[in-house]
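> Sequence plus predicted model, see below.
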Amino acid sequence: MKLGSIHFYPVKSTAGHEVAAAEVEPWGLAGDRRYLVVGERGTLLTARDEPRLLACVARLDGDELTLTGPHAPPLRVVPGTVRSEVSVWRTPVELTDCGDAAAEWLSGLVGQRARLKWLDDPARRPVDPAYGRAGDRVSLADGYPLLLTTTASLARLNDWIVETALERGEEPPKPLPMHRFRPNVVIDGAGTPFAEDEWKRLRVGEVEFRVTKGCDRCVLTTIDTATYQKGKEPIRTLARHRRRDGKVWFGINLIPDGRGRIVQGDPVTIL
């Protein structure tokens, strides 16, 4: 097996980037999900509720963030010094406000009052203690530092989606792209679809990871990133083939045991 691709998302729920290499830090890939957007009530705003966030391309040049979108010229973001507490999936986290210019830019994109927040200290947010150790930390990802998927599992899921469509007399859709699932690392050569369900530890290049739990999927995976419209797949088919405990599952969550650099093509070893 090998590392097929690497992805990171500077601002939570915005467009991601595929990169050839990345630095693994205890809380995730360097630069991954250190920013998020809050709505007019100061609560977390994601593409689940506002798909237009996916039209935002956030690029990092060192520590400098630039936002690009279809509605306004690119904006260079300069975080301020004012902090406030934001609930990130029921966990209160102190975040730094990124100023009025970023707020105006994002508000124009999503059509409501919005502000950009920055996690200046990525060691501030703990991982759920039910699945992590006392010192485990996560940036602003949903729950865990990295998400892993495999091309073998996506191929099987796309086959199932075609079967579902044909059984219902529907036109078979185009295969879903992996970016619908917003992984950080994608593994090639796993062979058996969903083999990752049984993995406990793995090594990518020289970096070792613990598997915490599977990833239960939400409506975000149903959003077409070209049209920003919600559909039925893959949730409809996952509910048929990958449903347990009242949820549907695709991918696994990882916690790094150490730091290091991972590179596309690195060998992947199950430990």
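Sure thing, it's come through. Remember, predicted model here, so these are calculated numbers, not experimental data.

> use CA for all of it now, contacts and neighbours both
Will do.

> Surely T14 is in contact with A55?
Yes: the pair T14 and A55 passes the contact test of Cα atoms under 8 Å, sitting 6.8 Å apart.

> okay, and the common contacts of these two?
Common contact partners of T14 and A55 (Cα atoms under 8 Å, 6 or more residues apart in numbering): none.

> what residues are up against L65?
Neighbours of L65 in contact, by Cα under 8 Å, 6+ apart: 58-59, 76-78.

> okay, now the one to match up with it:
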Amino acid sequence: MKITALYVYPIKALRGISITHAELGAQGIKYDRRFMLYNRRPNGELRHMQLSSYPQCALLEQEIVTAEDGTAQTILVQYRPPPPSEDSPSSANSSIKVPLEPDISSLEKATVDLHGSPTAAYRMGECYDEWFTACLGVPTMMVYIGDGKRAILGNTLLPKTGQQSSQPPQAQKGGWISSLASYVNSQPQASSPPAPWLTFTDLAPFLITSEASLRDVSTRLPEDQPLDMYKFRPNIVVDGEGKDSWDEDFWAELTVGARRQKLLLTGNCVRCTSLNVDYQTGRPADGELGTVLKKLMKDRRVDPGMKWSPVFGRYASLHRGDGANEETATICVGDEVEVTGRNAERSGKYLPAQNSPGYT
């Protein structure tokens, strides 16, 4: 197999950026999902914004802008409005620049929550809030992860080995809350590696998808309505002649490139209505493209821990000790990919009922 595409999403829920090479670290591709948008509700509640609930986020395109020396500096965000309609919001300025690595010393802190895993983040400021509010049509707050860290939830997503635990955290002594508190408060021994953590990626640092499985889904749609991989919002896309669709359900480890970089595949990605979004209108798609999630429901509810949600893709983490802590590793489109570990059975996800995201 080979890597056929790579994507990065500096601002979560906006359109992804196709890249030719990626620098990998313990928290994912460099710059991936370091920023996030929250809807400020009338009661003061902050609701995280993702495509399933805020499809208008698909109208925002992002691009990493580099300096003359090739150093990445800013994110250029451009608003791509839908065809004119009476209820389409508009922004006086069609673009805004966001520093990739803001100076957090003068930024206000805010506690935010994503899928039950909270962290302290930094508010980017009113100028950004007002611009996104004008584009999206709802009161919006932009935050930067900075030095914040989110605990990894779910026993299948802790990157300890390529094998899956058979016992859900609710069944472990002390229950889910006790397990989470133990994780957050535990101090590793001097000889132990740091506990893994996340930025604003949903449940793991990487998402890997397969072109073979996309072809399977595409056969369920009219020939004149192709389904694009970007709707599944992966980081790493792989393909190989003769590989069966859905083979990735059983992958436990991939080895990539000449450096033999290992990725541990530690859980399934269950899907939501973001698959049905039309990126041109910022709304649920009309016709067959608006029924992709329903089509997957027929035969892809294969995760025993999330039996009501269909699976497409696998969460992954960088193998600890292979560049995850001491250095970064680079992979490129075209790199060879080998399945070097397999599970005898499909993984099962064990999360509280309220924590069942699709990938955004």
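Perfect, thanks for sending it. Fair warning: this is a prediction, and the values are worked out from it, not measured in the lab.

> List the TM-score for the superposed pair.
Remark: TM-score between the superposed chains equals 0.91 [TM-score structural alignment, normalised by the length of structure 1]; 261 aligned residues with a Cα RMSD of 1.7 Å.

> Derive a PyMOL selection command for the buried subset of the contacts of L65 of structure 1.
Applied in PyMOL, the following selects the buried portion of those according to 16 or more other Cα atoms under 10 Å:
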select buried, resi 58+59+76+77
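
> Strands - which of the contacts of L65 of structure 1 land there?
58-59, 76-77 (DSSP state E).

> out of those residues, who's nearest P126 of structure 1?
The shortest gap between P126 of structure 1 and any of the ones in strands among the contacts of L65 of structure 1 belongs to A58, at 24.9 Å (Cα to Cα).

> which residue in structure 2 lines up with the closest one?
Correspondence of A58 of structure 1 to structure 2, assessed by TM-score structural alignment: Q62.

> surely its match meets V77?
Yes: between Q62 of structure 2 and V77 there is a contact under Cα under 8 Å: 4.4 Å.

> From the chain's centroid, how far away is stretch 50-63 of structure 2?
Relative to its parent chain, stretch 50-63 of structure 2 has a centroid offset of 13 Å by Cα atoms, centre = their mean, to the nearest Å.

> What is the end-to-end distance of that stretch?
19 Å (Cα to Cα, to the nearest Å).

> cool, stretch 324-336 of structure 2 as well?
Note: stretch 324-336 of structure 2 ends 20 Å apart using Cα to Cα.

> what's the answer for stretch 148-158 of structure 2, then?
18 Å.

> do the same with stretch 207-221 of structure 2
24 Å.

> Now do it: distance to the chain's middle.
Worked out by Cα atoms, centre = their mean, stretch 207-221 of structure 2 lies 18 Å from the chain centre.

> List the buried residues for it?
Across stretch 207-221 of structure 2, burial judged by 16+ other Cα under 10 Å covers 207-214, 217-218, 221.

> and what of stretch 118-125 of structure 2?
Applying a neighbour-count criterion of 16+ other Cα under 10 Å, one finds 119-124 buried in stretch 118-125 of structure 2.

> Likewise for stretch 251-269 of structure 1?
Here stretch 251-269 of structure 1 shows 251-257, 259-268 as buried, counting by 16+ other Cα under 10 Å.

> Quickly find the element holding S178 of structure 2.
S178 of structure 2 is located in helix 175-185, with elements delineated by DSSP states H and E.

> to the chain's geometric centre, what's the distance from that helix?
From the chain centre to the centre of helix 175-185 of structure 2 is a distance of 24 Å (Cα atoms, centre = their mean).

> From the structure, what's the count of residues near the residue nearest to Q56 of structure 2 when sequence neighbours are not counted?
In space, and not counting its chain neighbours, Q56 of structure 2 is closest to G282: 4.1 Å by Cα to Cα, 6 or more residues apart in numbering. G282 of structure 2 has 21 neighbours, counted by other Cα atoms under 10 Å.
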